[in-house]
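Colleague: generate a structure from the sequence data that follows.
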Amino acid sequence: MKDPVEARADESEDLYDVASWEPRSRLDRLAVKTHRGVLSAGRALIVALGLFIMLLILGGGAAALIVENPFILALIVLSVVPAALLALYIYTSDITTDEPASLLAATFVLAILFAGFAAIINTTLSGVFGVAGGGIAAVLPVPGVELLFMMLFYYLVVGPGEEAVKLLAVRLYAYRDERFDSVIDGAVYGAVAGLGFASIENVLYITQNISAPSAVIAQSAADFTASFFQTLDAGSGITAVRGLAGPGHVIYSAFAGYYLGLARFNPDNAGPIVAKGLLIAAFIHGTYNILVGIVPLVVSAFVPIPVFAIFVAFVVVYDGVFFYFLYRKLARYRKTYQRVSDDVDDPADASSELTEFDPDTNP
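Modeller: Alright, predicted model coming up:
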């Protein structure tokens, strides 16, 4: 869209500071530097705040517990393996160019730091929605109101909040790099952000559910073995649960990241495109959080199957369905890329402009 003056003016007309603008004067260049400085300072402040919050969260006992008992770290690593494998698959699905390790690592770390923002929001608003007891639901004695407010909490707070902070981890650094050069790169970095978020979430869940074994410092082989089995017994259940939950984070944020990549190359509609990706990811995420606590209990009431087995089946089916949709989206991009690349590389389809020495064969 152009100003009426710019639309009607001759190309030779100088419209600087009238209907167009570019940095010319010292003041203009100062304005550019000020704008860039404010943005850089804002990004640095966000990262510093995320680091501060995460240090507070880990300082609450998780870090000390891991240092005291290294076997807990082994459980955490195991819990992250399924999500890591899924993120690796999405990475290998990028048919364009390999993503640099520096951008992948930065996205992973930023997702860990920004997870603290989501933790504060979830904890603060869980009481308001009555999920943690009390809140609005507690003062409304209407049948089903607690379930309603729980659904609202997951759809309006947890889903959008967690997906937004994961997308922020991509947007703040990798997105701004010139090596983010294709739509599918968004899915790759989104998946890595989901992996980072799942990793720190697993750290917190596992450490909160395990108390330090009495034989922490092994004085002998017997103490070492006892500490290992005690940790394994205390944390195997939560490790399995978190291992199943991790791939979901990768899938959700890969969807949101894909649309962030699409927005990068469609700047006129960037806002709605990013909103679409967040809506999809938040809905899938929120629906999972709601159903995972209801479906296994309901099914177990009618079918004589252990609740945990039903939980595993539900997670596999639910994540499998949406992974299939993600796979279709990535496969469509891959096929389209191959087709247009073949068209360009085929000499029969290639054409060049005529020179003054070539005969014009057009009638």
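Colleague: from now on I want contacts and neighbour counts done on CA atoms only, so please keep to that.
Modeller: Fine.
Colleague: which helices and strands sit right next to the top helix by length along the chain?
Modeller: For the chain, the helix with the greatest residue count under DSSP state H is helix 221-264. Judged by 3 or more Cα pairs under 8 Å, 6 or more residues apart in numbering; DSSP states H and E, helix 221-264 is in contact with helix 70-92, helix 159-171, helix 183-208, helix 270-292, helix 307-345.
Colleague: angle of it against helix 183-208?
Modeller: Note on geometry: by axes from the mean of the first three to the mean of the last three Cα atoms, to 10 degrees, helix 221-264 and helix 183-208 are set 150 degrees apart in direction.
Colleague: tell me how far helix 221-264 lies from the chain's centre.
Modeller: Per Cα atoms, centre = their mean, to the nearest Å, the displacement of helix 221-264 from the mean C-alpha position of its chain is 15 Å.
Colleague: again, but for stretch 39-57
Modeller: 18 Å.
Colleague: what's next to stretch 44-62, contact-wise?
Modeller: 110, 112-117, 203-204, 207-208 (Cα atoms under 8 Å, 6 or more residues apart in numbering).
Colleague: please give the structure of this sequence too, so both can be compared:
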Amino acid sequence: MLLFSVLAAAIAPGIALLAYFYWKDRYDAEPLHVVIKLFLAGVLIVLPVMIIQRGLLLWIGDESPVAFSFITSAGVEEFVKWFVLYHIIYNHTEFDEPYDGIVYATAVSLGFATVENVLYAFTEPVTFGMLLARALLPVSGHALFGVFMGYSLGKAKFSAGRAVKLHLALALLTPLFAHGLYDYLMQTIPSEWLWVMVPFMFLLWLRGIRSVNHANARSPFRWVKREEEIKF
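Modeller: Reported below is the predicted structural model:
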């Protein structure tokens, strides 16, 4: 029973956050089976990410918080997520509005974060309070990094010319910077000063919600829905 409770506590935050961002799609909800496919892709990339990170640790070590945060941790994780999204969903027919990038990117990110949370729960001595703290920090952090990636992917998908490459690059660099900064702060701030992560996470959420609203506002389906409401 305790094993099931710990497992549920480790999985629940990722599922809840994915449901939240899925339901924030105001105009044209994505097929659930495609979202689940991307979530499972996030689950599957955990092993190759761990192998690459292990190789980098052996090569460059972990003495430098900057190198570890922005290369070994955030660099590898965000690049692999970006690579999977670009090759699986970017040219998919269901990617038909800017907000779709956010849904699919958060699905991949939260699949990854959920496995990471489960591994932490069963390899470290944890309490439910610690799992709650992880839900508020690393799990929601991964969700927001996914929002930043998906927002730029959505802009790239519906741009033209040089703007496409610019937004594709931002889809990688923006979450990489936010993730790297998060990891750097977690490594370098003394435990008694960890409260400074609260305003940092607040700023991430503020930026994330703004991205959600801007992406929804650019949906080509919003006019269709308005016309349907007027006719009704």
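Colleague: adding mean neighbour count, write the helices and strands packed on helix 221-264 of the first structure out as JSON lines.
Modeller: Listed next are those as JSON lines, based on neighbours: other Cα atoms under 10 Å:
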{"stretch": "helix 70-92", "mean neighbour count": "20"}
{"stretch": "helix 159-171", "mean neighbour count": "26"}
{"stretch": "helix 183-208", "mean neighbour count": "28"}
{"stretch": "helix 270-292", "mean neighbour count": "19"}
{"stretch": "helix 307-345", "mean neighbour count": "15"}
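Colleague: possible to save those helices as TSV with distance to Ile251 of the first structure?
Modeller: Output for those, formatted as TSV (distance: least, Cα to Cα, whole Å):
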stretch	distance to Ile251 of the first structure
helix 70-92	8
helix 159-171	11
helix 183-208	7
helix 270-292	8
helix 307-345	6
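Colleague: ok, which of these comes nearest Val5 of the first structure?
Modeller: The closest of these to Val5 of the first structure is helix 270-292. By Cα to Cα, the value is 27.0 Å.
Colleague: which strands or helices does the closest one pack on?
Modeller: The elements that helix 270-292 of the first structure packs onto, with contact taken as 3+ Cα pairs under 8 Å, 6+ apart, are helix 145-153, helix 159-171, helix 221-264, helix 307-345.
Colleague: now do the buried residues in the first one.
Modeller: Within helix 145-153 of the first structure, the residues that qualify as buried by neighbour count (16 or more other Cα atoms under 10 Å) are 145-146, 149-153.
Colleague: which of the residues you listed sit farthest apart?
Modeller: Val145 and Phe153 (12.1 Å).
Colleague: what do the two both touch?
Modeller: By Cα under 8 Å, 6+ apart, no residue touches both Val145 of the first structure and Phe153.
Colleague: tell me the centre residue of the second structure?
Modeller: Nearest residue to the geometric centre of the second structure (Cα atoms, centre = their mean): Gly146, 2.6 Å.
Colleague: that one and Asp25 of the second structure: what is the separation?
Modeller: Counting by Cα to Cα, to the nearest Å, the gap from Gly146 of the second structure to Asp25 of the second structure is 15 Å.
Colleague: how about Arg210 of the second structure?
Modeller: 14 Å.
Colleague: do the same with Ile89 of the second structure
Modeller: Taking Cα to Cα, one finds Ile89 of the second structure at 17 Å from Asp25 of the second structure.
Colleague: okay, these two: which has more neighbours?
Modeller: More crowded of Ile89 of the second structure and Asp25, by other Cα atoms under 10 Å: Asp25, with 20 against 17.
Colleague: aligned to that one, what sits in the first structure?
Modeller: Counting by TM-score structural alignment, Asp25 of the second structure lines up with Asp94 in the first structure.
Colleague: which SS class is that match?
Modeller: Of the three states, Asp94 of the first structure takes coil according to DSSP: H, G, I helix; E, B strand; the rest coil.
Colleague: quick one, what contacts it?
Modeller: Counting by Cα under 8 Å, 6+ apart, Asp94 of the first structure touches 184-185, 188, 334.
Colleague: same thing but 7 Å
Modeller: Applying Cα atoms under 7 Å, 6 or more residues apart in numbering to Asp94 of the first structure gives the contacts 184-185.
Colleague: same check, this time on Thr123 of the first structure
Modeller: So Thr123 of the first structure contacts nothing (Cα under 7 Å, 6+ apart).
Colleague: which helix or strand contains it?
Modeller: helix 101-128 (DSSP states H and E).
Colleague: list the buried residues of that helix.
Modeller: Within helix 101-128 of the first structure, the residues scored as buried using 16+ other Cα under 10 Å are 103-119, 122, 125-128.
Colleague: on that earlier part again, take the helices and strands packed on helix 270-292 of the first structure and lay them out in CSV including distance to Ala301 of the first structure.
Modeller: Output for these, formatted as CSV (distance: least, Cα to Cα, whole Å):
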stretch, distance to Ala301 of the first structure
helix 145-153, 19
helix 159-171, 28
helix 221-264, 21
helix 307-345, 9
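Colleague: before we move on, the earlier item: look up the closest residue to the corresponding residue of the first structure for the residue nearest to the centre of the second structure, ignoring the ones flanking it.
Modeller: Superposed on the first structure with TM-score structural alignment, Gly146 of the second structure falls opposite Ser253. Among residues not flanking Ser253 of the first structure along the chain, Gly190 sits closest, at 4.9 Å (Cα to Cα, 6 or more residues apart in numbering).
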